[in-house]
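Novice: okay, sequence plus prediction incoming.
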Amino acid sequence: MTQQQKTEIQTMLKQFIEQFPSQSKAAANLKGVSEATIIQLLKGRWESISDEMFTSIGKQVGYDAKGVWHLVETLGMNTIITIVADAKEYGNVFALIGNTGNGKSEVPEWYASKKENTFVVSCAEHFNKKTFLNEMFAAMGKDGSGYGVAEMMDGIVETVLRMKEPVFYLDEYDKLKDEVFLFFITIYNRLEGKCGLIIAGTEVLEKRIKKGVRLSKKGYSEIYSRVGRSFIHVPPPSKREIAEICEVNGCDDQQTIAEICNTCEGDIRRVKRAIHKYKLMQALKAA
């Protein structure tokens, strides 16, 4: 890792800490990082800090070794932030739907780095109830190892009760198997009025719930009711917004921007790859 990369991580760490009432609070939101290490890093005393630790801190504060990716305030981004902020402040429950690569995963992670007691859980097909609750535990900076499902559920409730305006953003919820998918009912019942909840996924999530309701599948009507019998759709980025994303992230060639706008299909991941390719080509030309 170069000195420049370490300097960039140091800068982003400072920005991360500014979002919390104290340095100690910020340190508590970084996994596997002591406050002593943070102090040394901020002071520029890097001799005793390994590259692995720099990498770990960098990932947690939003640094990418390929270059810092700058978010642009799009309509989609504002929609996501508005929903998360509402759930956080008022303890509301929502179902958020967005196309692949439209920021519904990236934006909440960014928001969580700025706002205390905002927890993002990325769901996966292999999750069982215990794995799922352990991920919720981990998102809060806690270790659920050795606990059973009931104990972890009790622990989450007890922890949430001590927090100001907590919210869980359960991303890619549509990937879960039915047993865990329907566990949302229990989570809702235990956290209602105590914590905001958002389940997020692609249009598959909406179709799955509506189909379950139509077929009278056990539990699906309860989930549909708990999300207000509605789904909030995140609008894809417009061509103007994509062009701004390109420019802010180092691609200022208008022909390249036009090609990206016309071929990315509103997928920010494709925009990232295209910008990366453009930067590589520019570097090769300059070599």
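Specialist: Perfect, thanks for sending it.
Novice: contacts, neighbours, all on C-alpha from now
Specialist: Fine.
Novice: who are the packing partners of the helix or strand containing F137?
Specialist: For F137, the element it lies in under DSSP states H and E is helix 129-139. Contacts defined by 3 or more Cα pairs under 8 Å, 6 or more residues apart in numbering; DSSP states H and E place helix 129-139 against strand 118-122, helix 149-161, helix 178-181.
Novice: which of these sits most buried?
Specialist: Of all the helices and strands packed on helix 129-139, strand 118-122 has the most neighbours on average by mean count of other Cα atoms under 10 Å, namely a mean of 21.
Novice: in the stretch 151-287 of the chain, what residue spans correspond to strands?
Specialist: 167-171, 196-201, 232-233 (DSSP state E, counting those that start in this stretch).
Novice: what count of nearby residues applies to P236?
Specialist: 22 (other Cα atoms under 10 Å).
Novice: contacts for stretch 154-169?
Specialist: Identification of contacts with stretch 154-169 by Cα atoms under 8 Å, 6 or more residues apart in numbering yields 84, 87-91, 108, 116-121, 136-137, 190-191, 194-200.
Novice: distance from it to the middle of the chain?
Specialist: 18 Å (Cα atoms, centre = their mean, to the nearest Å).
Novice: cool, and stretch 276-287?
Specialist: Relative to its parent chain, stretch 276-287 has a centroid offset of 30 Å by Cα atoms, centre = their mean.
Novice: comparison target below:
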Amino acid sequence: MERALKLKVSKELKYLVEIHGTKTISKKADIAPSTLESMLKESTKLVPNEIWEQTRLNLRMQLDWKVVEDSNLKRTVELLKAVQKNNMSIGICERAGAGKTETYKYYEREFVNVINVECGSQWTRKEFLKKMLRCAGLSPVGNSNRMMEKFIRHVRQMKKPLIIIDQADKLKDHALDLYIDMYNALSGKAGFVLSGADGFKKRIERGLKYGKVGFAELYSRLGQKFIQFGALTLEDVKLMCKANGMDDELTIAETFNKCGGDKRVVRRQIEKYILIKEKAA
């Protein structure tokens, strides 16, 4: 990793430590406190390259992209605050590219006591538990029961925790059952967000229709509804573009017309614009 990138990682670490504290960040990054201290001091030669890269990945840093407070992000942040404060449980279901994952990462970065998990499609029940523990800054060792007990015990000691299970639509049914187990153990002690793409709602509805085991219980714990994001507006796209280096009004308008409400398309268009601009300079 180049020194310039290491300095960006160090700068982001300083920001995170100021909000969350050294202990939390070292655990979530899976590095020793002494190593974190060296990184905060910008000791780029003392810390191996692989540790810098590991830290960047474990903390899901977006070093060359500025997340903006667009209309959806503002609304969702207020919703997440309410869920966290009142120990609520909600479901969010929205099309791919709407900005769900980006919003959850932003919330985890800016607010304390947030456990944010991005699910994988091939995860077993045990792999899901391991990821939950890692995202909570805990060591994922032992059998499934031991890991579950460890996670529950840890969350109960936290002050107003929020557990975000993102891309839950990727989970198999047996792994999704873990949400019910966690909710039952932590009801009134933690807030929960179960989030997925638009197909997730249809999957739950099919499960209800055909009486699949656990689906009625799951839906009940989500308040029997899914919350959706609003449509991406031209003003939202303008905010994204200008914050990340695209300042030509015509190009911004074209980007909005091409994106189809997909933030990932907007990002690709911005990155393409910046690349062409740099080559022409």
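Specialist: Looks like it arrived, so ask away. None of the values given here were measured: they were computed from a predicted structure.
Novice: could I get the TM-score for this pair?
Specialist: Laid over one another, the chains give 0.93 as their TM-score (TM-score structural alignment, normalised by the length of structure 2), with 281 aligned residues with a Cα RMSD of 1.8 Å.
Novice: on that earlier part again, in structure 2, what range does the helix holding F137 of structure 1 match?
Specialist: Here helix 129-139 of structure 1 aligns to structure 2 at residues 125-135, judged by TM-score structural alignment.
Novice: give me the mean deviation of the matching stretch from structure 1.
Specialist: Compared with structure 1 after fitting, stretch 125-135 of structure 2 deviates on average by 1.2 Å (mean Cα distance after the TM-score superposition for structure 1).
Novice: residue in structure 1 matching I180 of structure 2?
Specialist: Mapped onto structure 1 by TM-score structural alignment, I180 of structure 2 lines up with I185.
Novice: so how far is I83 of structure 1 from that match?
Specialist: The gap separating I185 of structure 1 from I83 of structure 1 is 20 Å, by Cα to Cα, to the nearest Å.
Novice: narrow the contacts of stretch 154-169 of structure 1 to just the buried residues.
Specialist: Buried by 16 or more other Cα atoms under 10 Å: 84, 87-88, 91, 108, 116-121, 136-137, 191, 194-200, out of the contacts of stretch 154-169 of structure 1.
Novice: can you pull the contacts of S121 of structure 2?
Specialist: Residues in contact with S121 of structure 2 (Cα under 8 Å, 6+ apart) are K170, L171, K172.
Novice: and the residue nearest the centre of structure 1?
Specialist: E109 (2.7 Å; Cα atoms, centre = their mean).
Novice: is it true that F94 of structure 1 lies in a strand?
Specialist: Yes. Using DSSP: H, G, I helix; E, B strand; the rest coil, the assignment for F94 of structure 1 is a strand.
Novice: and it, how far from C123 of structure 1?
Specialist: Relative to C123 of structure 1, and taking Cα to Cα, F94 of structure 1 is found at 16 Å.
Novice: which of these two has more neighbours?
Specialist: F94 (23 against 20).
Novice: wait, that one sits on L197?
Specialist: Yes. In this structure, F94 of structure 1 is within contact of L197 by Cα atoms under 8 Å, at 6.6 Å.
Novice: what do the two both touch?
Specialist: Here F94 of structure 1 and L197 have A87 as joint contacts, going by Cα under 8 Å, 6+ apart.
Novice: let me see the contact set for E222 of structure 1.
Specialist: Per Cα under 8 Å, 6+ apart, neighbours of E222 of structure 1: I185.
Novice: quick one: map it onto structure 2.
Specialist: That one, E222 of structure 1, aligns with E217 by TM-score structural alignment.
Novice: again with R45 of structure 1
Specialist: By TM-score structural alignment, R45 of structure 1 lines up with S43.
Novice: got it, and E116 of structure 1?
Specialist: Under the alignment defined by TM-score structural alignment, E116 of structure 1 corresponds to V112 in structure 2.
Novice: correct me, but its match touches H20?
Specialist: Yes. V112 of structure 2 is in contact with H20 according to Cα under 8 Å; the separation is 6.1 Å.
Novice: so A243 of structure 1 versus G266 of structure 1, what's the distance?
Specialist: Taking Cα to Cα, one finds A243 of structure 1 at 11 Å from G266 of structure 1.
Novice: with C251 of structure 1 instead?
Specialist: As for C251 of structure 1, its distance to G266 of structure 1 is 17 Å (criterion: Cα to Cα).
Novice: looking at these two, which one has more neighbours?
Specialist: G266 (22 against 19).
Novice: now the helices for the stretch 1-150 of structure 1?
Specialist: 3-17, 23-28, 35-43, 51-60, 75-90, 106-114, 129-139, 149-161 (DSSP state H, counting those that start in this stretch).
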